[in-house]
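Chemist: Below: sequence and its predicted model.
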Amino acid sequence: MEAHAIPHLREIVVFLMTAGIAVPLLHHLRISPVLGYLIIGGIVGPYGLGLFATDFPWLEYAVITDLKGVQALAELGVIFLLFMIGLELSLDRLWAMRKLVFGLGSLQILITATVIGLVAREFGNTPGASVVLGACLALSSTAIVMQLLVERRELASPLGRSSFSILLMQDLAVVPILFIVGVLGAKTGGDLGMSLAMALGKAAAVIVAIYLGGRLILRPMLSMVTRSGNAEMFMAATLLTIVVASSITGATGLSMALGAFLAGLLLAETEFRHQIEVDIEPFKGLLLGLFFMSVGMGIDYRVVADAFGWIVASVIGLFVIKSVITAGLCIAFGLPRHTSLEAGLLLGQGGEFAFVVVGLAMSLGLIPTDVAQFMLIVTGMTMVVTPLVASTASRLSSRLTSASTQQTEEGNLESLGPIQGHVLIAGFGRIGRLLARTLDADNIPYVALDTSAKHVADARADGLPVFFGNASRLELLRRANAENASMLVLTMDNPNAVEHVVEVVRAEWPQLPVLARARDARHAARLLALGATEVVPETLEASLQLAGRVLSLTGAPEDVVHRRLELQRGQELNSLKAAE
């Protein structure tokens, strides 16, 4: 019986070694996983160590030379990423973003495509080639940008919402761009406007059909599968949903990633979303890493060396054009300057869709082979440097915000007037923001202070009463009407800063209740000694929550669990106070 080798086995082994060993090592060195995959892809790819595989046969076991096979698998990474993004959204939230999606997103594509097309025309390209280059380079990399936002936990921030809105509109623009390339390549006459309108109508019909069909089929299907109690069947049903939705949009000329996004939106409305998130996350991460590696593998650094000056100038030029246009439009749509600047730089690269469009245009004779290869290398290089550009953009954004916010926020505190009975929050990171949402839900007034200009600017963009300043400064606390506050809550993650604020406040306002976040029992004891009214040790609360879940799962009634936790909490806090 003839034995058959597993297809792409060598490539799979090299990739798993990269994901399991090399990328964690780079992450330990504080290098972004995205950048790590891009760099390693270039090293183990056909234009890296693969060039020496003929002279050193043993290298064949450590390099990837079948780039087409890798790219086919890598597309799945983008599909799973868009599915996870859709799973985290809701239709209501998406509808609330319609102004940014259809307004900001459409203008970004149209203006950017026009400017890049005119530049391409000035460099001697034909009108058809200029249109194609302008249209495809106006789009950015959904995979890289969204992964960076997820890593930085900024998907729900103003930066994340505006960037995602633009990227979503760019995915919707895939249909008309492909249609235009086909028309230009066929050189046919006829009513172009009518044909384009029909293509867009077809796309809208497909999206509506997927949505309505999914609403009718998905929940009953998943309910039936879960009743079987078989986890493998549930996973298979989830993967089937993603594949079917992606295949339908792909077969009708839409982006396959868009179909996965729609599948995620549909499943987000079901009670199965959290289980699906847990099941799919490992697949998404690995396949997305494979996509980033394939981008790094596709860059022939010999060509980069031969035309180094032109490639560097083109990379910088593309970032400048796209960043200026995107940032200007974000400002026009009311986003803060620091958010607009960061969004512009974050979306300044070319996208994965450029590889599809340029390849199609080259096969149709619209773009000469040498021009197409040059633009593909430029696009790939912009994607490689995006993590570095994003890091620089974040630092520039923070500096811009600090320069403007520090000068204005303390003065703005004077406009609060004689506010009384409010909760004064010092620190507006994750814990402070969660506390503010809880207070808002019960209509309890609050004022927050934070030393991070970025946190303040993002909160102000959402209309929240958050101001820049150091809570240990008495003058700032007086402007925030600390003497009339119902309490002061300290949520900062710097233990020394928390202790200093407690010391300052207790000396000035002995009667003001001070609730403080403590890192551990020892830190809590120090805060109590300084005069904090109540402390919440992070380790204690995490332990109590875990104990509560254990008691609940053993069958203890809810009221019994609640009493037990309160008793245990009181004993632990009393022991801290007694120790002091």
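Modeler: Alright, I've got the coordinates.

Chemist: from here on, contacts and neighbour counts on C-alpha atoms
Modeler: Fine.

Chemist: Assumed Ile166 was part of a helix.
Modeler: Yes - residue state for Ile166 (DSSP: H, G, I helix; E, B strand; the rest coil) corresponds to a helix.

Chemist: Correct me if wrong: it contacts Val101.
Modeler: Yes - at 5.8 Å, Ile166 and Val101 qualify as touching, with contact defined as C-alpha atoms under 8 Å.

Chemist: Please say which of those two ends up with more neighbours.
Modeler: Ile166 (27 against 24; other C-alpha atoms under 10 Å).

Chemist: Enumerate every residue touching the more buried one.
Modeler: Residues counted as contacts of Ile166 (C-alpha atoms under 8 Å, 6 or more residues apart in numbering) are Leu100, Val101, Leu104, Gly105, Ser106, Gln108.

Chemist: Now for the residue lying closest to the first one once chain neighbours are set aside: which residues touch it?
Modeler: This means Leu100. Leaving out its chain neighbours, the residue that sits closest to Leu100 by C-alpha to C-alpha, 6 or more residues apart in numbering is Ser165, at 5.7 Å. By C-alpha under 8 Å, 6+ apart, the contact list for Ser165 reads Met97, Leu100, Val101, Leu104, Gly105.

Chemist: What is the nearest of the residues you listed to Arg563?
Modeler: Met97 (43.6 Å; C-alpha to C-alpha).

Chemist: mind checking how far the closest one is from Ile166?
Modeler: Met97 sits 10 Å away from Ile166, taking C-alpha to C-alpha, to the nearest Å as the criterion.

Chemist: Need the distance between the two termini of stretch 265-284.
Modeler: 16 Å.

Chemist: what does it contact?
Modeler: With C-alpha under 8 Å, 6+ apart, stretch 265-284 has contacts from 77, 80-81, 83-84, 86-91, 211, 214-215, 218-219, 235, 238.

Chemist: Generate a ChimeraX selection restricted to the buried subset of those.
Modeler: Of the contacts of stretch 265-284, the buried ones can be selected in ChimeraX as follows, counting by 16 or more other C-alpha atoms under 10 Å:
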select :77,80,81,83,84,86,87,88,89,90,211,214,218,219,235,238
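
Chemist: got another, please set it beside the one above:
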Amino acid sequence: MEGYAKELVPIVALLAAGVVAVPLFKRLGLGSVLGYLAAGLVMGPFGFDLFGDPESVLHIAELGVVMFLFVIGLEMQPSHLWSLRKEIFGLGVAQVVVCGAILTGVGILAGLPHAVAFVGAMGFVLSSTAIAVQVLDEQGKTSTPYGQRIVSILLLEDLAIVPLLALVAFVGPATSDSDDASRWVTVGVAIGSLAALLAAGRWLLNPMFRILAGARAREVMTAAALLVVLGAALAMELGGLSMALGAFVAGVLLSESSFRHQLEADIEPFRGILLGLFFMGVGMSLDLSIFAREWQVIVAGVAGYMALKAVGIYVVARAFKGSHIEAIRRAAVLAQGGEFAFVLYSAAGAAGILDVNTSAIFTAIVILSMALTPLALIASRKLFPNRKEVSMEGIERASSAEGEVLIIGFGRFSQVASQALLARGITITIIENDPDMIRSAGNFGFQVFYGDGSRLEDLRTSGAASARAILVCVDDEKTTDRIVELVQHNFPRSQLYVRSYDRRHALALIGKGVEYQIRETFESAMAMGEAALRGLGVADDDVVTLMTEVRRRDEERLELQIAGGLLAGRSVDRGRFPMPAPLTEPKGPGRALNPEAAQALRDKEAAEQEAAS
């Protein structure tokens, strides 16, 4: 028993350090990443020395980065990924090339051999995916255009490790002619591994999850999710590629699966814990003895590399028409070296390009730059404030809300839609992600909580699980679709009433099976047309007839489009997805067609056609 207790002491101490350090550093405004790094440094060889081998911790914790990339992949449908091709292969390549050239040039000017300068520079060019994505996630900006551009750059950098490793192998001193053949074999194995993963994802993953879902065993689905992530990572690792790249590809392949939200929920707890462990492992790996011996070189390297890389990022961002503030923010997020530098430096050491001391110095420079990233972000916000940033002071988040109705978004549309519910005395929970809108609503007596309906955790804390009805009133089509998918998958008992953007969006929502959808401008436009007819002197009976006819034609066009299967290529069960029930009174805004008047019009048309023939 003593043996088990002795083995548990370091684990308990490490968890305790993270639990204490992260909230403390977040309270100080320094972010969770710096808290994890500090906790790792305290627990490592140069602190309490509870972990003598930080590398073993890093190897396990790297799975946190792998799972993070899998979750990102789940959000990247192939069509969306294709839409980012210019950012990935344009912006990403430009940043790697420009920053690589600048840092390599500096290394050569500092007296390093050309090969050493190149390897050192390219290792630093590959930014930390773990830190950058964690920062975006904490700021809630991963899905914004700004966040998507950073993710695109990180993806390209993850891809860049493959040719860089191949280049290191070729630049390294060759021992025989057979080495050239073995290098080409390595490249072929890498390509074959990627092709095998794509084939498995295309033809095996979805059928496998359908079979497992039929077993109705949640733990089996969780195990299958871990199997997919770790299996894809292993396949890429064996092929000489990045484990994170393999997990990302697996995520993309499952992004259009009906199981993707459950997979994300299953992976999330493991991802968070392992990613925190990864940052603590990085903190443990900071060799203070190397720093004590070579502190002048390391400090100069960190300052020079980070400053020059930031300049390169800024120049590329501006060249690609990014704003001044965005370019600065991007430079602050990506100015550090990353975890793939360790892989590149290790390969360069094995190839005889870097000696042990030089590799240790480069590694220390990268680790220190990762630790300084949260401080660089704080400095960028202080020195270059963004006037558009809004204070969160006084803004309250929903916590265990239990309203009968949950309203997502509180703009002009939902303010009107909520009036009848409030007048009836129905309990409502309202969430909105614009702090200014929340404060403005508070001035008029509305209690609106801060929350993002496209995030599963915010939906849970806002009471989506207990809400009888959920009104999706946001004004962005993609966000609306994301919310609908999350609600239908995680809270199927809640009725969905959705604001649609246009006819095409309305058809897509009908195909998804929402209880009710309405085009955001349809009823107001109908009311204006009706008012114009009355203002032009058209008799009331004729106005009613004309408006009824317009509604009939609109609904018939919807019926025809549904019957024609014009719902994103899917067939539709018309009985399962009925149109909103018609009201009996056609007068006034928001009324549907009068069935009796509509039938009279149809009879009249039929008689006219018969007379004409």
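Modeler: Looks like it came in fine. Note that the coordinates shown come from a computational prediction; the quantities given were computed from them, not determined experimentally.

Chemist: Counting neighbours, which bits of stretch 241-258 of structure 2 end up buried?
Modeler: For stretch 241-258 of structure 2, by 16+ other C-alpha under 10 Å, it's 241-257.

Chemist: can you tell me which helix in structure 1 is longest?
Modeler: helix 369-413 (DSSP state H).

Chemist: gap between it and the chain center?
Modeler: Distance of helix 369-413 of structure 1 from the chain centroid (C-alpha atoms, centre = their mean, to the nearest Å) equals 15 Å.

Chemist: what does stretch 267-281 of structure 1 give?
Modeler: For stretch 267-281 of structure 1, the distance to the chain centre is 18 Å (C-alpha atoms, centre = their mean).

Chemist: one step back: what's the next helix or strand after the longest helix of structure 1 packed up against?
Modeler: With elements assigned by DSSP states H and E, the helix or strand that comes after helix 369-413 of structure 1 is strand 423-426. Other helices and strands packing on strand 423-426 of structure 1, by 3 or more C-alpha pairs under 8 Å, 6 or more residues apart in numbering; DSSP states H and E, are strand 446-450, strand 487-490.

Chemist: What about the contacts of Ser165 of structure 1, which one has the most neighbours?
Modeler: With neighbours defined as other C-alpha under 10 Å, the most crowded of these is Gly105; it has 26 neighbours.

Chemist: residues touching it, list them.
Modeler: Contacts of Gly105 of structure 1 (C-alpha under 8 Å, 6+ apart): Ser165, Ile166, Leu167, Leu168, Met169, Gln170.

Chemist: swap in Leu67 of structure 1?
Modeler: Gly45, Pro46, Ser294, Met297, Gly298 are the contacts of Leu67 of structure 1 under C-alpha under 8 Å, 6+ apart.

Chemist: Read off where stretch 102-114 of structure 2 ends up in structure 1.
Modeler: The aligned range for stretch 102-114 of structure 2 in structure 1 is 115-127, by TM-score structural alignment.

Chemist: May I see the buried residues of the matching stretch?
Modeler: Val115, Ile116, Gly117, Leu118, Ala120, Arg121, Asn125.

Chemist: Would you check that the first one makes contact with Ala135?
Modeler: Looking back up the chat, that one is Val115 of structure 1. No - using C-alpha under 8 Å, Val115 of structure 1 is not in contact with Ala135; the gap is 9.9 Å.

Chemist: So which residues of the stretch 451-580 of structure 1 form helices?
Modeler: 453-461, 474-479, 495-508, 521-530, 538-553, 558-579 (DSSP state H, counting those that start in this stretch).

Chemist: hmm, back to that, so of the buried residues of stretch 115-127 of structure 1, which ones are in helices?
Modeler: Val115, Ile116, Gly117, Leu118, Ala120, Arg121.

Chemist: Now the fifth one. Nearest residue, chain neighbours left out?
Modeler: In other words, Ala120 of structure 1. Going by C-alpha to C-alpha, 6+ apart, Ala120 of structure 1 has Ser130 as its nearest residue, at 5.2 Å.

Chemist: Pull the contacting residues for that neighbour.
Modeler: Ser130 of structure 1 sits in contact with Ile116, Gly117, Leu118, Ala120, Arg121, where contact means C-alpha under 8 Å, 6+ apart.

Chemist: Okay, and it sits in which element?
Modeler: helix 127-137.

Chemist: now that helix: how far from the chain's centre is it?
Modeler: Worked out by C-alpha atoms, centre = their mean, helix 127-137 of structure 1 lies 28 Å from the chain centre.

Chemist: what angle separates it from helix 369-413?
Modeler: 40 degrees (axes from the mean of the first three to the mean of the last three C-alpha atoms, to 10 degrees).

Chemist: Tell me roughly how far helix 127-137 of structure 1 lies from structure 2 on average.
Modeler: Its aligned residues in structure 2 lie a mean 1.8 Å from helix 127-137 of structure 1 after superposition (mean C-alpha distance after the TM-score superposition for structure 1).

Chemist: same question, stretch 379-396 of structure 1
Modeler: Mean for stretch 379-396 of structure 1 is 1.6 Å (mean C-alpha distance after the TM-score superposition for structure 1).

Chemist: where do the strands sit along the stretch 51-200 of structure 2?
Modeler: Using DSSP state E, counting those that start in this stretch, no strands are found in the stretch 51-200 of structure 2.

Chemist: could you dump the helices of the stretch 451-580 of structure 1 to CSV with distance to Leu434 of structure 1 and mean neighbour count?
Modeler: As requested, the helices of the stretch 451-580 of structure 1 are exported to CSV (distance: least, C-alpha to C-alpha, whole Å; neighbours: other C-alpha atoms under 10 Å):
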stretch, distance to Leu434 of structure 1, mean neighbour count
helix 453-461, 12, 21
helix 474-479, 22, 16
helix 495-508, 18, 18
helix 521-530, 21, 19
helix 538-553, 15, 14
helix 558-579, 22, 14
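
Chemist: spatially speaking, which residue is in the middle of structure 1?
Modeler: The centre of structure 1 sits closest to Leu149, judged by C-alpha atoms, centre = their mean, with a distance of 2.6 Å.

Chemist: which position in structure 2 aligns with that one?
Modeler: Using TM-score structural alignment, Leu149 of structure 1 pairs with Leu136 in structure 2.
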